[in-house]
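> Sequence unavailable; structure follows:
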């Protein structure tokens, strides 16, 4: 019976995060994270930024942290919105810091609530995998952040379950998301011309929320190839270390 309060404290952060996530979806917060809503309210948002710049900066960062922590879809759209409202450089910097903070919150929750339980149930193969990940954690995490192969929320959780140090996790996350973050912010800063073209072609579409811009069309194959190349480059030190270890063992 004495262990029960300790167990409750350990699971409390995860329970709070899940409840907040459920509340957010129930209230429909995620429905506001659409390009149509952004375009529809752009004039009001621009006026708000002009009148209360630092307040809107803090508000944008806070919303971004919450969206990442609660794993809401639409983080890329928020980055585009930041580029449109604040410019590419400012939005890229704010987004990188905010996304990292949100990811750290998920990491800490996973450490406190899930880490111990999963470690006790881990088999030998899982422990060997965890050991290998910890050994080259920075480079592996850099690869996962640079190449969007796995969902962002999953990459936030797994390192916590295999005891990747918080400092390594934070640094790899921040550096790894910089290229994609600034790329999306740059794309967002150019949305003005696309919105104007839509309004010229269909007058009143902004007010109706009917302007249609395909965000996926903005992401070129060259951009994706560049991210993949950066990710592969992050694995070069891991491959070289294993190659040296193999040949050193053969020489011995």
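Here it is on my side, so go on. Just so it is clear, the structure is predicted and the values come from calculations on it, not from any experiment.

> switch to C-alpha atoms for all contacts and neighbour counts from now on
OK.

> surely residue 35 meets residue 76?
No - between residue 35 and residue 76 there is no contact under CA atoms under 8 Å: 10.5 Å.

> so how far is the longest helix anywhere in the chain off the chain centroid?
When the chain is parsed with DSSP state H, its longest helix is helix 221-251. Taking CA atoms, centre = their mean, to the nearest Å, the mean C-alpha location of helix 221-251 is offset from the chain mean by 23 Å.

> And it, what does it pack against?
helix 137-146 (3 or more CA pairs under 8 Å, 6 or more residues apart in numbering; DSSP states H and E).

> can you list contacts of the next helix or strand after the helix it packs on?
Remark: after helix 137-146, the chain's next helix or strand is helix 152-161, criterion DSSP states H and E. Contact with helix 152-161 is made by 68, 71, 103-104, 106-108, 110-111, 114-115, 118-119, 141, 144-145, 169, as judged by CA atoms under 8 Å, 6 or more residues apart in numbering.

> okay, the angle between helix 152-161 and helix 137-146?
Orientation check (axes from the mean of the first three to the mean of the last three CA atoms, to 10 degrees): helix 152-161 against helix 137-146 gives 170 degrees.

> adding another structure so you can compare the two:
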């Protein structure tokens, strides 16, 4: 019954988000249109907005709802690059950890069914067998993989909760800073495509490549080739 109740609550939360037109509310155009009112409200109720935005971001991550990128920009706009980065880091790590815990301990059957319908999930899970820490760090650093999938797949491997939390926190740090920093110029961003410039993707890919060096070095050892 506990699992059924939890699934019911999750389904209700997701349904409520879409019934209240969440994708439109958290769209870039809507945030840009109301940025002055949001900024003024934050100045009057700073701590309340800090808590509300943190909870909203964590829930968005935990429920794999759309709008995470816009929320990251919004936090950078409302709280600045440093506080915004810290809030994104904390909220995203908590939300991702909730996904991991639910998938591994409470909603394993449901999560496994969801993964089975995604071809990339099996390849991701196979990668954790060699070097879970560096492989997960690579997946976090390089923003080319669905965030919800990277949150979910490790729950069905030997990755420990400690490794998951540490690599999540470290891996999303560069991207969190980039989005929070860009959020300060929210009014000048016309589309989300502008955020993913070749230079930004290249820089994050190079960081991800560094994380994979220990994994690749294992394949270069002589005993792997019978030497």
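It's in. This one's a predicted model, so the numbers in the text were calculated from it and none came from an experiment.

> thinking again about what came up before, angle of the longest helix of the first structure against helix 137-146?
Interaxial angle of helix 221-251 of the first structure relative to helix 137-146 (the same axes, to 10 degrees): 160 degrees.

> Pull out the buried residues from helix 221-251 of the first structure.
Neighbour counts over helix 221-251 of the first structure (16 or more other CA atoms under 10 Å) mark 226, 227, 228, 230, 231, 232, 234, 235, 238 as buried.

> and if you look at stretch 174-191 of the second structure?
For stretch 174-191 of the second structure, using 16+ other CA under 10 Å, the buried residues are 174-184, 186, 189.

> swap in stretch 128-141 of the first structure?
130, 133, 134, 136, 137, 138, 139, 140, 141.

> Would you mind measuring from the third one to residue 30 of the first structure?
Between residue 134 of the first structure and residue 30 of the first structure the distance is 35 Å, computed by CA to CA, to the nearest Å.

> Give the aligned range of stretch 69-79 of the first structure in the second structure.
Aligned using TM-score structural alignment, stretch 69-79 of the first structure spans residues 62-72 in the second structure.

> And the strands in the second structure?
Counting by DSSP state E, the second structure has no strands at all.

> Look through it and tell me its longest helix.
helix 68-101.

> Where in the first structure does stretch 149-160 of the second structure fall?
By TM-score structural alignment, stretch 149-160 of the second structure lines up with residues 154-165 in the first structure.

> residues of the matching stretch that come out buried?
By 16+ other CA under 10 Å, the buried positions in stretch 154-165 of the first structure come out as 155, 156, 157, 158, 159, 160, 161, 162, 163, 164.

> Which position in the second structure pairs with residue 189 of the first structure?
Under TM-score structural alignment, residue 189 of the first structure pairs with residue 184 in the second structure.

> Once you drop chain neighbours, what's closest to that match?
Closest residue to residue 184 of the second structure apart from its sequence neighbours, by CA to CA, 6 or more residues apart in numbering: residue 77 at 4.4 Å.

> Give me the distance between residue 205 of the first structure and residue 196 of the first structure.
Residue 205 of the first structure is 10 Å from residue 196 of the first structure, by CA to CA.

> Okay then, goodbye and thanks.
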